[in-house]
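Undergrad: pasting a predicted model and its sequence here:
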Amino acid sequence: MRLKHKKIVPYRWCFTLVVRRYNLLCLIILVGCLTACTDFVEVDLPKNLISGESIYKDASTADSAVRAVYYQMRASGLVSGDGINVSMGLYTDELDYYLLDRGEALENYQNHTVRSDDLIVADLWNSAYAQIYTVNEIITNVENSLGLTLEDKNQFKGEALFVRSYLHLLLVELFGDIPYVTETDYLVNRNVKRTQRALVCSYIIRDLNLAVDLLPDEDISGERIRPYVAVAEAVLARAYLYSQQWDLAEEMADRVITKFGTLEPDLNKVFLKEASGTIWQFKPNADGNNTSEGERFIFVIGPPSNVALSNLLFEAFESDDLRQSSWIKEVSNATNTETWYHAFKYKERGNTDSSVEYSVQLRLAEQYLIRAESRARLDDTSGAQADINAVRNRAGLDNTTAVTLDELLDAILQERRVELFTEQGHRWFDLKRMGKAAEILAPIKPNWKDTHVLLPLPDLELTLNPNLLPQNEGY
């Protein structure tokens, strides 16, 4: 089954508060049904819209509201299985698109012909801000609730703050200066202005630190599907790295590594739902379902029906790198004259008796590489080498020979490439922040322009809210 982006007309993300509350209520009812016990629970539909205050009178309905956010995130937008791991994989040197004659929007990412009226751009932007709106409403109502305990308030507010900061972090890396939205008043939101990237990053870090203070040390779900302290710390480590605060990035990554310990030794177990190195993951909407990433990336006959790993990525692995044999699978045509490759991190592309894979959002290997880069920038050569070697040795490779700062950074970029491919757009973010985008992509992308380091803001958003002007350069 081939998944593809919906062909929709771009829409303005900041609807009225009544509409958002109605949508949230529908999701609460849906999530409650999907996650209920085996006994069928009848839910009477409301005669009138339920107010936010009513939803947050007790922990069970508030909990459903929070879980509805993860349902939204898993289903669409930046961190969904069909999100930036596909579009930005095509934008770089990770993926190739095999339906170039079909006129799908993904073709523009392969060819670097993305325009400001691009449907995927509109979907990424609108979905993210719709989800941010939802968590902002959660924060407001949790704070004002008279029925929730302090412990419940801390849990729900901490989760919402984490989600808000995580989505803004991805948005600012894709679009540059963006609005940092904390309001639920649509009269305010419809006129928001863009905030300079550095200030957005400071807000992200502020919210993540607040989340660390509010969240529990342990995951309340038992399956690492709800944010807890280490989840916020893991994204904090990334945010500090992106903002070049090396000492703080090292400190946060070190905290997470200390809590989780060594990497999962078996590469074939890294993406199972019980994998020891998983920090945070999305659970499928029903038992027996697996990941949309598996559905998207795995194919069994060639030529591919949608996307495949690029030959450049396949050839980037050292000959004895076990990640190549464990996480990549080759498919040939009937005459064995052509070969294609697909990501095989997730092994399931359909239903199983019981779900065996969840969609991994954060995992331990990234933290080792964040700490390695931070240590390299701080002149801790032996510490950086040790972290690089932890990732390399797990893949069956010898210790790194990198010694100088430039050598260490090149080694880290290489390890990130072969460790984190097809995961949440890491390759694009790495090339961009390390100043390598033009060097790597210009020779293989004939339409490359230096202005492509940022995506355009959606045209309709600029028309409806001129405060978002000017458009990113080059569009």
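TA: Looks like it came in fine. This structure is a prediction, so every number in the text was calculated from the model and none was measured. Numbering: from 1, shown residues only.
Undergrad: switch to C-alpha atoms for all contacts and neighbour counts from now on
TA: Fine.
Undergrad: tell me which residues in the helix or strand encompassing residue 33 are buried?
TA: Per DSSP states H and E: residue 33 is located in helix 17-34. Buried residues in helix 17-34, counted by 16 or more other C-alpha atoms under 10 Å: 17, 20-22, 24-25, 27-32.
Undergrad: contacts for stretch 138-150, please.
TA: With contact meaning C-alpha atoms under 8 Å, 6 or more residues apart in numbering, stretch 138-150 is reached by 52-53, 56-59, 62, 65-66, 153, 156-157, 160-161.
Undergrad: rerun that using 10 Å as the cut-off
TA: 24, 51-60, 62, 65-66, 69, 132-133, 135-137, 152-161, 182-184 (C-alpha atoms under 10 Å, 6 or more residues apart in numbering).
Undergrad: which among these end up buried?
TA: Here, 16+ other C-alpha under 10 Å leaves 24, 52-53, 55-59, 62, 65-66, 69, 132-133, 135-137, 152-161, 182-184 buried among these.
Undergrad: compute the distance between the residue nearest to the spatial centre of the chain and residue 170, please.
TA: By C-alpha atoms, centre = their mean, the chain has its centre lying nearest to residue 79, at 3.7 Å. Residue 79 is 9 Å from residue 170, where distance means C-alpha to C-alpha, to the nearest Å.
Undergrad: ok, residue 447 next?
TA: Distance from residue 447 to residue 170, by C-alpha to C-alpha: 24 Å.
Undergrad: next one: residue 428
TA: Applying C-alpha to C-alpha to residue 428 and residue 170 gives a distance of 11 Å.
Undergrad: got another, please set it beside the one above:
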Amino acid sequence: MIINKQVNVLLILPIVFTVQSCKKMLEISPPKSEISAETVFKDASTATAALTSIYYKMAGNEGTSVGLDLTKISGVYSDELQNQNSNYRNYYLNFMNGNAINPSSMWSVPFTYIYEANIVLEGVQKSDKLNEKVKKQLSGEALFIRSFWFYYLIELYGTVPYIVTTDYSVNQKLPGLSQKEILLNLITDLKRAEELISSEYMNGNTNGVTVDRVRPNKAAVRALLARVFLTAGEYVLAEQYSTQVINDVRYGLAMLDEVFLVNSVEAIWQVAISFDNSINYATIEGQYLLINQPNPDVSLSRHLLQAFEDGDRRLKSWVGIFTAGPKDTLYFPNKYKLAISNTPIERSTILRLAEQYLIRSEARCRLGELAGAAEDISLIRNRAGLGIFKTSSQKLTFQAIVEERRREFFCEWGHRWIDMKRLDVVDSIMHKEATFKGAIWATYKKLWPLPESDLNRNPNLKQNPGY
């Protein structure tokens, strides 16, 4: 089929251009690639491959995924998941340090992707062979993906170096910038990306469009901007940008069992497994989150399960049950229902429309537009088979948004952990959760420790307080 051929082109080409990602970001020297950067940026196909290699890796085509790591580690660290073996025990007990007990992939891999995005930005800018349409598209996507990963870095670590060049001699000396400073930079970069990037989903050669939603488009940029504006407290702009995405006729709320399918109407941006390599996962989430044998790494927490109202269809559609014995029943995230597949049926979904409704609802609530906020909450609840939300106060509306986000986005890209901090409920929740877990909670733990190895290489970086 034509669709599959388009996807294959997109997924095979990224293998051509690789970066030395095994080194820590802050010590990366000029990268070696299978073909020179000068050659890469003479041709639209290879230039596109330099960018889409990031999406290829994000999907789990190399057997692992930092998005999966984020889901599991933030899930056990907060109140979504409980660990079933020793692999995540320290994170479950809210214990980290800058050395061995450290989710280093959450630091090093995003910086590698940022570095690769900078390679694209510089290569495209210097190229005199690429046409302007291709240069704009690739530059817009590179700005988007760089911003996307910086968003996660500041949410997890707070102060981080803002790296916008491939010059390692500069990068290894950069001081950290605050979350507020980086948010301002992200807004600038994303607005520029919005100007450059196509409204359509581009194919693997950046010379035509496709139905596959595996490369960011203008709607994806606007969706991320809405999230960033909400985080920055710019509620008018958060409402405006989320509304632009909601009003785009290509997107809608899908049936619960169709949300995570290939090119779901709800999907704004997905990343795809290539079925032309040795990986036969349906999705990385399906491979590692579904439970089909005893003693898995993680399972859903009791407190998450108790958060669902009676009659909530998400509990039936998105929660799986595994019975290991008469008294051993485990619950697991069942949003992605296939572990193994040789055809594209499900696809890892990073940005989806439901988030835009709840971004707009929260923005409206904070602006005092309670009726509009309640309407957006009700749309999400109605899909789940629940009654409409009737608002009576700003406080109750805000609480409803917190709970709806918890039920809607569990085990998706760290939403719950990031929400707890952004909504300023992390301490109240985690003190109770720590008592249940047998852990000790302290406010400083809401930011994770920077790896000591990178602190030793860059004296201008400072460890987060408490570590």
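TA: Received, thanks. Remember, it's a predicted structure, so these values are computed and weren't measured experimentally.
Undergrad: mind checking the TM-score on these two?
TA: Remark: TM-score between the superposed chains equals 0.89 [TM-score structural alignment, normalised by the length of the second structure]; 431 aligned residues with a C-alpha RMSD of 1.8 Å.
Undergrad: if we can go back for a sec, residue 447 and residue 170 of the first structure - which one has more neighbours?
TA: Neighbour count, other C-alpha atoms under 10 Å: between residue 447 of the first structure and residue 170, residue 170 has more, with 19 against 13.
Undergrad: need the three-state assignment for the more buried one.
TA: Using DSSP: H, G, I helix; E, B strand; the rest coil, the structure places residue 170 of the first structure in helix.
Undergrad: OK, contacts around the corresponding residue of the second structure for it?
TA: Matched across to the second structure, residue 170 of the first structure falls on residue 152, judged by TM-score structural alignment. Residue 152 of the second structure is in contact with 70, 106-107, 110, 158, 413-414, 418, counting by C-alpha under 10 Å, 6+ apart.
Undergrad: wait, is residue 321 of the second structure part of a strand?
TA: Yes - under three-state DSSP, residue 321 of the second structure sits within a strand.
Undergrad: could you find the closest non-adjacent residue to it?
TA: residue 331 (4.6 Å; C-alpha to C-alpha, 6 or more residues apart in numbering).
Undergrad: can you tell me which residues contact the residue mapped onto that neighbour from the first structure?
TA: For residue 331 of the second structure, the aligned position in the first structure is residue 341, judged by TM-score structural alignment. Counting by C-alpha under 10 Å, 6+ apart, residue 341 of the first structure makes contact with 95-96, 297-299, 302, 304, 307-311, 313-314, 328-332.
Undergrad: where's residue 341 of the first structure relative to residue 383 of the first structure, distance?
TA: 35 Å.
Undergrad: next one: residue 324 of the first structure
TA: For residue 324 of the first structure, the distance to residue 383 of the first structure - C-alpha to C-alpha - is 26 Å.
Undergrad: ok, now residue 318 of the first structure?
TA: 23 Å.
Undergrad: what about these two, which has more around it?
TA: Taking neighbours as other C-alpha under 10 Å, residue 318 of the first structure and residue 383 compare with residue 383 leading, 17 against 12.
Undergrad: could you pull up the residues touching the residue mapped onto that one from the second structure?
TA: Using TM-score structural alignment, the partner of residue 383 of the first structure in the second structure is residue 372. Going by C-alpha under 10 Å, 6+ apart, residue 372 of the second structure touches 360-365, 378, 391.
Undergrad: same thing with residue 334 of the second structure?
TA: 257, 285-286, 289-291, 314-321, 411.
Undergrad: what about the residue mapped onto residue 417 of the second structure from the first structure, which helix or strand?
TA: Aligned against the first structure by TM-score structural alignment, residue 417 of the second structure finds its counterpart in residue 428. Residue 428 of the first structure belongs to helix 426-433 when assigned by DSSP H and E.
Undergrad: any idea how far that helix is from the chain center?
TA: 13 Å (C-alpha atoms, centre = their mean, to the nearest Å).
Undergrad: packing partners of that helix?
TA: helix 84-91, helix 150-175, helix 229-242, helix 405-419, helix 437-441 (3 or more C-alpha pairs under 10 Å, 6 or more residues apart in numbering; DSSP states H and E).
Undergrad: can I get those in CSV with distance to residue 285 of the first structure?
TA: Below are those laid out as CSV (distance: least, C-alpha to C-alpha, whole Å):
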stretch, distance to residue 285 of the first structure
helix 84-91, 20
helix 150-175, 19
helix 229-242, 21
helix 405-419, 27
helix 437-441, 37
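Undergrad: mind checking those for the one nearest to residue 455 of the first structure?
TA: Residue 455 of the first structure sits nearest to helix 150-175 of all these, at 5.2 Å, using C-alpha to C-alpha.
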